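*Asks:* Next input, structure requested:
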Amino acid sequence: MRLLLRVLAPLLALLLAVAGLALVVETVTAWVAPASSPLVVPWPAWRSAIEGLTWQSGSVRAVAIVVGVVGLFVLILGLVARRHDVFLADPVPEVTVTTSPRSLARAVGHEVRSHDDVVSASVVASSSKITVKAATLDPAEEVRAAIRDRVTEMLVRLPLARRPRIAVSVTTTKGVK
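*Replies:* Predicted coordinates:
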C-alpha cells in the first residue's frame, strides 16, 4: 500500500501543478489580450457548455459521485498505508521506542525455527497479534504447545508495551525422520 501511495502522491501533485500552470497561463493571456483566443484550454467552449447545467443535472451528479468516490479511495489508501509500528516499553518518558512488525516476526520466527521438532515455519506479526504457522514431523498438538510456550517466554523477555495475542497452527508433514 505504501508503494502505491508513493506513486500516487507525485502523480496527483503533478496533475495539480499542471492545472495550476494552465490556470495562470490562461489568466495572464486573458488580461493581456482579452480578445484573443485561449492558448491551452478551450475555456470559452467549456463555459458555454456548462452554462445550461444545474445542480440537478445528471452529469453534474455523476461528476460529484466520481469525485467523491476517488476522494474516499485516496483517504482510505492514506489511512491504510500508515506505519504499523510495534511499541516497546519506554525507558524514560522523553523517549519512545518502536520496532517494525517485520523485525518482531523475524525474532519470533528465529525462536520458533530453533525448536528441534520444527521443520519449517512462517510468522506474521503486528502490534496486536502474532500468527505462527509451523510444520513438523512429530504429532502436531505436542509441538503446537511447545511452540506456544516458547513464543510466550520470548515475548515476556521483550519489553513490549502491549502483549500481542498468539495464534499457532502446526501441520504434520510426511517425511523420513
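
*Asks:* Could you use CA atoms for every contact and neighbour count after this?
*Replies:* OK.

*Asks:* List the buried residues for the biggest helix by length in the chain?
*Replies:* If you go by DSSP state H, the chain has its longest helix at helix 2-32. Going by neighbour count (16 or more other Cα atoms under 10 Å), the buried part of helix 2-32 is 5, 26, 29.

*Asks:* Looks to me like residue 144 is in a helix.
*Replies:* Yes: under DSSP: H, G, I helix; E, B strand; the rest coil, residue 144 sits within a helix.

*Asks:* Might you report the residue contacts of the most centrally placed residue in the chain?
*Replies:* For the chain, the residue nearest the mean C-alpha position is residue 81 (2.4 Å; Cα atoms, centre = their mean). Counting by Cα atoms under 8 Å, 6 or more residues apart in numbering, residue 81 touches 1-2, 5.

*Asks:* The same query, at a cut-off of 7 Å, please.
*Replies:* By Cα atoms under 7 Å, 6 or more residues apart in numbering, the contact set of residue 81 is 1-2.

*Asks:* structure for this one too, so we can compare:
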Amino acid sequence: MRITNRLLAFLLSLGLTLGAVLVLIEIVARAVGAKPIVLDWPGLHRWASGTTWGSGFVRLIGGALAIVGLLLLVAQLKPRRPHRLRLEPVDPATDAAVTRRGLARTLRNAAIEVDGIDDAHVVVGQHHVRLRAEIRDGTAPAVDSLHQAVASAAQHRLDALRLATAPTLSVRISNGEQH
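*Replies:* A predicted model of the protein is given here:
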C-alpha cells in the first residue's frame, strides 16, 4: 500500500503542477494580449455559464469524482500490514521491535549456516513464517535430517528474539532446481 500511496501522491502532485503551469501560461498570454495558448478558457467559460448543476454531464462527473473519492477513502482506512513485529519488553519503559526484513534475514542466515543448505528464502507474515531451504545437489545428507536441522536452527533464532507474539514456523526443503 505504501507504493500505491506514493504513486497516487506523485500523480496528484504532477496533475496539480501541470494545472498551475497551464493557468500561469494563460494568465501571461492574457496579460500580453495574446489569444489563449493551451486551453480555450473563454469557450470553457461560455459552456460553464450556460450549464446548470442539474445537467447530466455535471452529474456524471460529480458521481465519478465521488466514487473515486470513496475508493481512495476505503483504501486508506484498510488496516496496513505491520512492518515491525514487537519484542517482549525487558523493561516496561522500553518498546522494541524487529522489522519483517530483519527477521527474514536472521532466519535465512540461520538456515544457510546448516551444512548442506545452499540458499534459503523466508516469507514473514504476522502470525506465520515460511522458510524454504534449498539443498546442494549430491552433497546434502538425508532430507529428513536437514529438515530437522534447519527447523531447529531457525526456531532457536526465533526463540532468541523473544517476539511478543511468536509466529509459527514452517520449513520446506527443496532441490535448488525446483521452485
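
*Asks:* sorry, back to before: from the buried residues of helix 2-32 of the first structure, which single one is nearest residue 45 of the first structure?
*Replies:* Relative to residue 45 of the first structure, the closest of those is residue 26; by Cα to Cα it sits at 13.9 Å.

*Asks:* residue boundaries of the helices in the first structure?
*Replies:* Per DSSP H, the first structure carries helices over the ranges 2-32, 43-50, 58-80, 101-113, 140-157.

*Asks:* Can you give me the buried ones in the last one?
*Replies:* Think helix 140-157 of the first structure. Within helix 140-157 of the first structure, the residues that qualify as buried are 140, 143-144, 147-148, 150-152, 155, counting by 16+ other Cα under 10 Å.

*Asks:* Adding distance to residue 14 of the first structure as columns, could you present these in CSV?
*Replies:* Below are these laid out as CSV (distance: Cα to Cα, whole Å):
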residue, distance to residue 14 of the first structure
140, 55
143, 55
144, 53
147, 51
148, 51
150, 51
151, 48
152, 49
155, 46
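
*Asks:* Quick check: of these, which lies closest to residue 45 of the first structure?
*Replies:* Checking the buried residues of helix 140-157 of the first structure against residue 45 of the first structure with Cα to Cα, the nearest one is residue 155 at 67.3 Å.

*Asks:* The closest one matches what in the second structure?
*Replies:* Superposed on the second structure with TM-score structural alignment, residue 155 of the first structure falls opposite residue 158.

*Asks:* same thing with residue 46 of the first structure?
*Replies:* Using TM-score structural alignment, residue 46 of the first structure sits opposite residue 44 in the second structure.

*Asks:* what about the aligned partner of residue 168 of the second structure in the first structure, how many residues close to it?
*Replies:* Aligned counterpart of residue 168 of the second structure in the first structure: residue 165 (TM-score structural alignment). Counted with other Cα atoms under 10 Å, residues neighbouring residue 165 of the first structure total 13.

*Asks:* so residue 165 of the first structure makes contact with residue 127?
*Replies:* No: here residue 165 of the first structure does not reach residue 127: they are 9.0 Å apart, not a contact under Cα atoms under 7 Å.

*Asks:* Mutual contacts of these two, please.
*Replies:* Counting by Cα under 7 Å, 6+ apart, no residue touches both residue 165 of the first structure and residue 127.

*Asks:* circling back: ok, the match of residue 168 of the second structure - contacts?
*Replies:* Residue 165 of the first structure touches 128-130, counting by Cα under 7 Å, 6+ apart.

*Asks:* Over to residue 126 of the first structure?
*Replies:* Residues near residue 126 of the first structure by Cα under 7 Å, 6+ apart: 86, 101.

*Asks:* Kindly recompute the last result at 10 Å.
*Replies:* By Cα atoms under 10 Å, 6 or more residues apart in numbering, residue 126 of the first structure lies in contact with 84-86, 100-102, 104-105, 164-165.

*Asks:* next one: residue 54 of the second structure
*Replies:* By Cα under 10 Å, 6+ apart, residue 54 of the second structure lies in contact with residue 60.

*Asks:* Repeat that for the one 3 residues further on.
*Replies:* For residue 57 of the second structure, the set of contacting residues under the criterion of Cα under 10 Å, 6+ apart consists of 51, 63.

*Asks:* re earlier: closest one to residue 95 of the first structure out of the buried residues of helix 2-32 of the first structure, please.
*Replies:* residue 5 (29.2 Å).

*Asks:* ok, residue 58 of the second structure to residue 51 of the second structure distance?
*Replies:* 8 Å (Cα to Cα, to the nearest Å).

*Asks:* can you check residue 160 of the second structure too?
*Replies:* With Cα to Cα as the criterion, residue 160 of the second structure and residue 51 of the second structure are 70 Å apart.
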